[in-house]
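In: predicted coordinates and the sequence they were generated for:
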Amino acid sequence: MPILLIAIILGIVEGVTEFLPVSSTGHLILATELLGFDAEKWAAFNVIIQLGAILAIVVLYWRTFWAVLEGLLRNNPMSWRFIRNVLIGFLPSAIIGFVLINKIEALLGNAEVVAWALIVGGIAILLIEKFAKPGEIVGVAEMPIGRVLGIGFIQCLAMIPGVSRSGATILGGLSLGVERRTAAEFSFFLAIPTMVGATTLELVKHHDTLLSGASGVGFGTVAVGFIVSFVVAIVVVKAFIHYISRHGFAPFAWYRIVVGAAALAWLTLR
């Protein structure tokens, strides 16, 4: 299969799944297994193109970010609380991710871990949807520090491929009393520093390999995946926010369980 076609396919997978509670990393790992190419060669690519999807959030929510920036210049307390909550929510993953980076990377090629994480995560979503009380906290700036920190630690579960960063933060928010749309948007905003940090680490570690294109996956290939994931994510995020504002997360849970079970069966029988 032509390498640019692989980049486009993975870019589409990333753009569709990054902000849905279904695990973009897990889907990228399963895609590499299903298409039958070297997962290790594409590991850095899979992380870096997530930044394309993150850029979609900056574009879609530019008015929010501009209002926060103006508020900071006017010393508006709401703007400062917004920034505070995003940074505090990011802190646990920054520290734990830095300490455990080698163990985390060792899991990135394990498709069986992804399959089990998809199934367990789907069951967790169904349970939280059933038993979590309706959230009363509306607005990222209104979230108390304790709950923000709790969501930050819950996000760290997504270091296990297949758990889903967006799923962990959204469902963590719901279980801690945050309103549905606010939980989803906080997950989006929290993704920016989280993925910028992860991408920076990958660029530093694999800069020479990407620059030379020695493995066949150079910066040109990464650029294609980045652009595709950016465009697709813009479409998906708009549709996702519209959907979850009116419906629940159960369809995503059942999707996770079905895909995880199918992947587990395929990995066992191949």
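Out: Received the coordinates, thanks.
In: going forward, measure contacts between C-alpha atoms and count neighbours the same way
Out: OK.
In: tell me, how many residues neighbour residue 245?
Out: Number of residues near residue 245 (other C-alpha atoms under 10 Å) recorded here: 13.
In: same check on residue 228?
Out: For residue 228, the neighbour count with other C-alpha under 10 Å is 23.
In: please look at it and residue 5 and confirm they touch.
Out: No: using C-alpha atoms under 8 Å, residue 228 is not in contact with residue 5, being 11.2 Å away.
In: secondary structure element for the nearest residue to residue 116 once chain neighbours are set aside?
Out: Distances taken as C-alpha to C-alpha, 6 or more residues apart in numbering place residue 260 nearest to residue 116, at 6.3 Å, with adjacent residues excluded. For residue 260, the element it lies in under DSSP states H and E is helix 250-269.
In: what does residue 233 give?
Out: Short version, using DSSP H and E: residue 233 is in helix 219-244.
In: going by neighbour count, list what's buried in that helix.
Out: For helix 219-244, the neighbour count (16 or more other C-alpha atoms under 10 Å) marks 219, 221-234, 236-237, 241 as buried.
In: now for the host helix or strand of residue 187, which elements pack on it?
Out: Element membership of residue 187, judged by DSSP H and E, is helix 180-212. Secondary-structure packing of helix 180-212 (3 or more C-alpha pairs under 8 Å, 6 or more residues apart in numbering; DSSP states H and E): helix 43-48, helix 50-60, helix 77-99, helix 165-175, helix 219-244.
In: ok, 10 Å please
Out: Counting contacts by 3 or more C-alpha pairs under 10 Å, 6 or more residues apart in numbering; DSSP states H and E, helix 180-212 packs against helix 43-48, helix 50-60, helix 77-99, helix 145-155, helix 165-175, helix 219-244.
In: the second one - contacts with which helices or strands?
Out: It refers to helix 50-60. If you count contacts as 3+ C-alpha pairs under 10 Å, 6+ apart, helix 50-60 packs onto helix 3-17, helix 62-73, helix 180-212, helix 219-244.
In: next up, a structure to set beside the first:
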Amino acid sequence: MSDTISAIILGIVEGVTEYLPVSSTGHLILASKLLGYDDARWNVFNIAIQPGAILAIVVLYWRTFLTVGTGLLQRRPEAVAFTRNVLVAFLPAVVVGLAVKDHIDALLQNAVVVAWALIVGGVAILIIERLAKPREVHGVANVTTGEAIKVGLMQCLAIIPGVSRSGATIMGAMTLGIDRRTAAEFSFFLALPTLVGATVLQMFKHRHEIQAHDLSLIAIGFVVSFVVAMAVIKGFLAIVTRHGFAPFAWYRILAGSAALVWLYSI
């Protein structure tokens, strides 16, 4: 398989899975394993193309960010509340991420952990979907500070590859009674500081390896992940509004089970 095709495949996987509750890191690990990619080389590539998926949120929600920015200058309460909630939810990930980053690097090489996390996460989503009693919150600005902190703590579960950052934050928000759409959008907005921080840290750590990569391949993966993420985010909100998160839960269970069968057979 040519490097160009590999870059396109990994860009698609990143774009499809980054904001869905199915774990982008887990899928990239499994995809690399399935296709026989060199871990040292393609793991760095996966880090380098992640900004493409991050940019998709900025483009799709540019009006929201513009409104919040101008609102902060005018000290509007809703803009202050929105910014406060995103920042306080982001802080636990910083503390936990820095504390256990060495253990995270070790887990990133373990495809079996990913498979089991997909299955357990899928079951958890089904249970939460059945038991949660969401209320209409109508936007991230209307989430309380206490709820935002708890959502941030739930996000920390995503240090385990396969858990899913978006899945942990969305399900954490729903257990607090936050409606599906607000929970999903909170996850999108919280992704910006979380993913930017993690990506910058990893790109600095692996800066020499990234410089050794073919920049044209990184550009291809970046563009593909951006375009695919744009389409997926729109479709995701439509599915969640109509059908909830159960389709993603069943997908996780099936994908994780198939991965386990394959991993234990090789």
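Out: It's in. From a predicted model like this one, the values you see are computed outputs, not experimental measurements.
In: mean shift between the helix holding residue 260 of the first structure and the second structure?
Out: Compared with the second structure after fitting, helix 250-269 of the first structure has a mean deviation of 0.4 Å; criterion: mean C-alpha distance after the TM-score superposition for the first structure.
In: that helix aligns to what range in the second structure?
Out: Alignment of helix 250-269 of the first structure against the second structure: residues 246-265, by TM-score structural alignment.
In: kindly report the same for stretch 225-232 of the first structure.
Out: The aligned range for stretch 225-232 of the first structure is 221-228, by TM-score structural alignment.
In: from the chain's centre, how far out does that stretch sit?
Out: Distance, stretch centre to chain centre, for stretch 221-228 of the second structure: 15 Å (C-alpha atoms, centre = their mean, to the nearest Å).
In: by how much does that stretch deviate from the first structure on average?
Out: Superposing on the first structure and averaging over aligned pairs (mean C-alpha distance after the TM-score superposition for the first structure), stretch 221-228 of the second structure comes out at 0.7 Å.
In: ok, and what's touching that stretch?
Out: Here stretch 221-228 of the second structure makes contact (C-alpha atoms under 10 Å, 6 or more residues apart in numbering) with 4-18, 45-46, 48-57, 59, 215-216, 218-220, 229.
In: still on that earlier bit, list the contacts of the residue nearest to residue 116 of the first structure.
Out: Residues near residue 260 of the first structure by C-alpha under 10 Å, 6+ apart: 26-27, 30, 111-122, 162, 254, 266.
In: let's see it at 7 Å
Out: Contacts for residue 260 of the first structure (C-alpha atoms under 7 Å, 6 or more residues apart in numbering) come out as 115-116, 118-119.
In: quick one: buried residues of stretch 18-36 of the second structure?
Out: Neighbour-count burial for stretch 18-36 of the second structure [16+ other C-alpha under 10 Å]: 18-33.
In: and of these, the nearest to residue 78 of the second structure?
Out: Closest approach to residue 78 of the second structure among the buried residues of stretch 18-36 of the second structure (C-alpha to C-alpha): residue 19, at 24.7 Å.
In: hang on, the earlier thing: possible to save the helices and strands packed on helix 50-60 of the first structure as TSV with distance to residue 81 of the first structure?
Out: Below are those laid out as TSV (distance: least, C-alpha to C-alpha, whole Å):
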stretch	distance to residue 81 of the first structure
helix 3-17	29
helix 62-73	10
helix 180-212	13
helix 219-244	23
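In: which one of those lies closest to residue 174 of the first structure?
Out: Of all these, it is helix 180-212 that lies closest to residue 174 of the first structure, at 6.4 Å by C-alpha to C-alpha.
In: how far does the helix holding residue 233 of the first structure sit from its chain's centre?
Out: Distance, centroid of helix 219-244 of the first structure to centroid of chain: 12 Å (C-alpha atoms, centre = their mean).
In: again, but for stretch 259-270 of the first structure
Out: The chain centre lies 23 Å from the centre of stretch 259-270 of the first structure; the measure is C-alpha atoms, centre = their mean.
In: I'd assumed residue 184 was in contact with residue 170 of the first structure.
Out: Yes: using C-alpha atoms under 7 Å, residue 170 of the first structure is in contact with residue 184, at 5.3 Å.
In: among those two, which residue is more densely surrounded?
Out: More crowded of residue 170 of the first structure and residue 184, by other C-alpha under 10 Å: residue 170, with 31 against 26.
In: and residue 153 of the first structure, which of the helices and strands packed on helix 50-60 of the first structure is closest to it?
Out: Among those, helix 180-212 sits nearest to residue 153 of the first structure (C-alpha to C-alpha), with 12.1 Å.
In: what residues sit buried inside the closest one?
Out: Within helix 180-212 of the first structure, the residues scored as buried using 16+ other C-alpha under 10 Å are 180-199, 201-203, 207, 209-210.
In: angle of it against helix 145-155?
Out: Helix 180-212 of the first structure and helix 145-155 are oriented at 50 degrees to each other (axes from the mean of the first three to the mean of the last three C-alpha atoms, to 10 degrees).
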